[in-house]
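K.L.:
Here's a sequence, model it:
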Amino acid sequence: MSKKNRQVLLAKRPKGLPDDSTFQFVETDIPEPGEGEVLVRTLYLSVDPYMRGRMSDAKSYAEPFKVGEPLTGGVVGEVVKSNAKNLSEGDIVTARLDWADYSVAKEEYLRKVDPDAAPITTALYVTGMPGLTAYFGLLDIGKPKEGETVVVSGAAGAVGSVVGQIAKLKGCRVVGIAGSEDKINYLKDELGFDAVINYKTTENIREELKAACPDGIDVYFDNVGGEITDAVISLLNFHARVAICGQIAHYNDTEIEMGPRFLPYVLKHSILIKGFIVSDYADREEEGMNALAQWLKEGKIKYKENIIEGLENAPDAFLGLFRGDNLGKQLVKVSN
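P.N.:
Presented below is the predicted three-dimensional model:
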């Protein structure tokens, strides 16, 4: 075991797009677990777009990161010291922990991961927060019915790719929106999307959506916002449902942008628009995890991971989310 613990701190609150100066690396002593606690060695950590919001001090659904303290996020790690009743050295666990080589956590905040059931990284993806977000957002808000058309923005990301596959399992026509030819090909050839639009190369996204959705749009799963959502709204059918999951197009805005006033259209077409976060469904977490794990086991859900090695590269992995670098889930491998 190393004698030092590297940590990634929030150095300052960014204005607009974060950069390298947003982060600070420090070395500290490895902490000792107290009663009922364990010491966890980080194996993989997750980087997610929602973390950008926590870098600001504006009031939101999640407590802001504190300047000068470690960033936190989804982690899969190994218990290396245990003062807990139900966890032993060598157990694999997942939780929201520090961006660090080692973290101390109370037993009740950790969930054991069975490394024989599936690759441990899936606890940060298909059966973790992104998968649960897709499951509840689509099924509880979108309520897709067989034969309906489902449109997903950010379709090649960790959440969007699972949304599209669940919609296919429900017998829907699925149209994805993504930003590179590699992503387009992956969604069509490997995940079975019916149509995919490259928003970076299209001359008119509304017209391409209209062509891809000849019967209109019944369900829209929104990970992006911005001009893409403006185009989708105008094509929604009567009694369409919209799940607002993310707004990555706006996370680095420094001014409020004026968009189309679409509420009259929403009113006339009796459209449901609902924003949500995965913790809204905390009491149903087991339901979602069991369903996703079963689909994964049966090969009904496929996944792709983009893994960058080294804690020192975690900030760049995070910034890559806003460059559109990742295909599937973006992870950082910290140790073996």
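K.L.:
Could you use CA atoms for every contact and neighbour count after this?
P.N.:
OK.
K.L.:
Which strands and helices lie in contact with the helix or strand hosting I228?
P.N.:
When secondary structure is defined by DSSP states H and E, I228 falls within helix 226-233. Using 3 or more Cα pairs under 8 Å, 6 or more residues apart in numbering; DSSP states H and E as the contact criterion, the neighbours of helix 226-233 among helices and strands are helix 205-212, strand 217-222.
K.L.:
to compare against the first, here's another:
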Amino acid sequence: MISREIRLRRYPSGRAGADDFVTVERAVRPPAQGEVRVRNLVLSLDPYMRDRMDPMTRYVEPFRLDEPMTGRVIGEVVISRSPGLPVGARVVHQLGWREVAQGPSSLFERLPEDGLPLEAHLSLLGMTGLTAWVGLTQVARMAPGSNVLVSAAAGAVGSTVGLLARRYGAGRVIGSAGGPAKRRLLLDRLGFDEAIDYRAAPIREQLRRIAADGVDVYFDNVGGDHLEAAIDVMRDHGVVVVCGAISGYDAETRPPGPDNLEQIMDKALRLEGFRVSEYVGMMPALAAELAPDIAAGRIESLTTVYEGLDNAVTAFLDLMSGRTTGKTLVRLGP
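P.N.:
Got it, this is the predicted structure:
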């Protein structure tokens, strides 16, 4: 059998481009005893993958050159030599950007037969939902009535933070996104109380006006000028949840730090980063809370879906340049 896969051909300098990737065909051998073959159906794309294209990254292991890029995927078992994963079972795994995945059954986790859309297991019930949920409930320990600010609010994690903040009784939910269309999306579809188009004027100036009464929790997906602006409007004993720093992922030199760090002491702020990989054991708790509402149609995630492996690189580049909204997915098969 022949399968196509996408590999990183070279580590990008600055913004990644199509020439940094290559699509390769390779033969797939018959599965050995204890192995399964999986036809991939939906691939998840996330900003952290750009960090993995830096050989010096410390957050996660870098992608290896001339090997298939990894990432979270849902697929269907088509050949099984493992009794625990029969043909037809839907599974999630990390083998990434390829049409067919094969290996020991231990690499694949069987999905529950819950009738939910596959996309839900990569968004609200996947690492995206877990990231937002952990950040708000475990790191920030958000209290009802809190004013919550989130950057990259039209993205996968940011839009989920907004959804969950409202669910947990936030006083005001403020989001920042790039462009007037995304600003309207936050207000009209995602239910944010206030929204900022950070391209319209300096974020620091806008936030001082819109959040003049202060912010209790800032969920940071961007870093840079957004973090600096948020520190200005944090209330005493506020919490900054440091989740990502997408503003610096393409930078060729290390960006300068915020110029107002003394306010961390003055306001007794808490800045705390986290690695969602350390919280995967809480996935069942997340599913127990959200799955019933997803099944009933009371909550849903925002997604941008591309079709086919041929469009995976385009989808990733669009994600990194801000041309997608919500969770970015690539549908690899029916």
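K.L.:
hang on, the earlier thing: highest average neighbour count across the helices and strands packed on helix 226-233 of the first structure?
P.N.:
With neighbours defined as mean count of other Cα atoms under 10 Å, these peak in mean count at strand 217-222, which reaches a mean of 27.
K.L.:
Which positions in the helix holding I228 of the first structure come out as buried?
P.N.:
G226, I228, T229, D230, A231, V232, I233 (16 or more other Cα atoms under 10 Å).
K.L.:
Redo the helices and strands packed on helix 226-233 of the first structure as CSV? Include distance to A155 of the first structure.
P.N.:
Listed next are these as CSV, based on distance: least, Cα to Cα, whole Å:
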stretch, distance to A155 of the first structure
helix 205-212, 14
strand 217-222, 9
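K.L.:
out of the ones you listed, nearest to L292 of the first structure?
P.N.:
Shortest separation from L292 of the first structure across these is recorded for strand 217-222, at 18.1 Å, computed as Cα to Cα.
K.L.:
which part of the second structure lines up with that closest one?
P.N.:
Residues 215-220 of the second structure are where strand 217-222 of the first structure aligns, taking TM-score structural alignment as the criterion.
K.L.:
so how far is that stretch off the chain centroid?
P.N.:
Distance of stretch 215-220 of the second structure from the chain centroid (Cα atoms, centre = their mean, to the nearest Å) equals 18 Å.
K.L.:
Check stretch 146-166 of the second structure too.
P.N.:
With Cα atoms, centre = their mean as the basis, stretch 146-166 of the second structure stands 12 Å off its chain's centre.
K.L.:
residue range for it in the first structure?
P.N.:
On the first structure, the counterpart of stretch 146-166 of the second structure by TM-score structural alignment is residues 148-168.
K.L.:
so how far is the first residue of that stretch from its last?
P.N.:
Using Cα to Cα, to the nearest Å, the gap from the first to the last residue of stretch 148-168 of the first structure comes to 10 Å.
K.L.:
Comparing the match of strand 217-222 of the first structure with the first structure, how large is the average distance?
P.N.:
Compared with the first structure after fitting, stretch 215-220 of the second structure deviates on average by 0.3 Å (mean Cα distance after the TM-score superposition for the first structure).
K.L.:
just the strands in the stretch 51-200 of the second structure please.
P.N.:
Using DSSP state E, counting those that start in this stretch, the strands found in the stretch 51-200 of the second structure span residues 73-80, 90-93, 100-104, 109-110, 147-150, 172-177, 194-197.
K.L.:
got these as CSV, with distance to R204 of the second structure columns?
P.N.:
Shown next, in CSV, are the strands of the stretch 51-200 of the second structure (distance: least, Cα to Cα, whole Å):
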stretch, distance to R204 of the second structure
strand 73-80, 38
strand 90-93, 41
strand 100-104, 46
strand 109-110, 44
strand 147-150, 13
strand 172-177, 11
strand 194-197, 11
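K.L.:
ok, and which of these has the densest surroundings?
P.N.:
Among the strands of the stretch 51-200 of the second structure, judged by mean count of other Cα under 10 Å, the one packed with the most neighbours on average is strand 147-150 (a mean of 28).
K.L.:
With the first structure overlaid, how far apart is it on average?
P.N.:
After superposition onto the first structure, strand 147-150 of the second structure lies on average 0.3 Å away from the residues it aligns with, using mean Cα distance after the TM-score superposition for the first structure.
K.L.:
so what does that strand touch, helix or strand wise?
P.N.:
helix 156-167, strand 172-177, strand 215-220.
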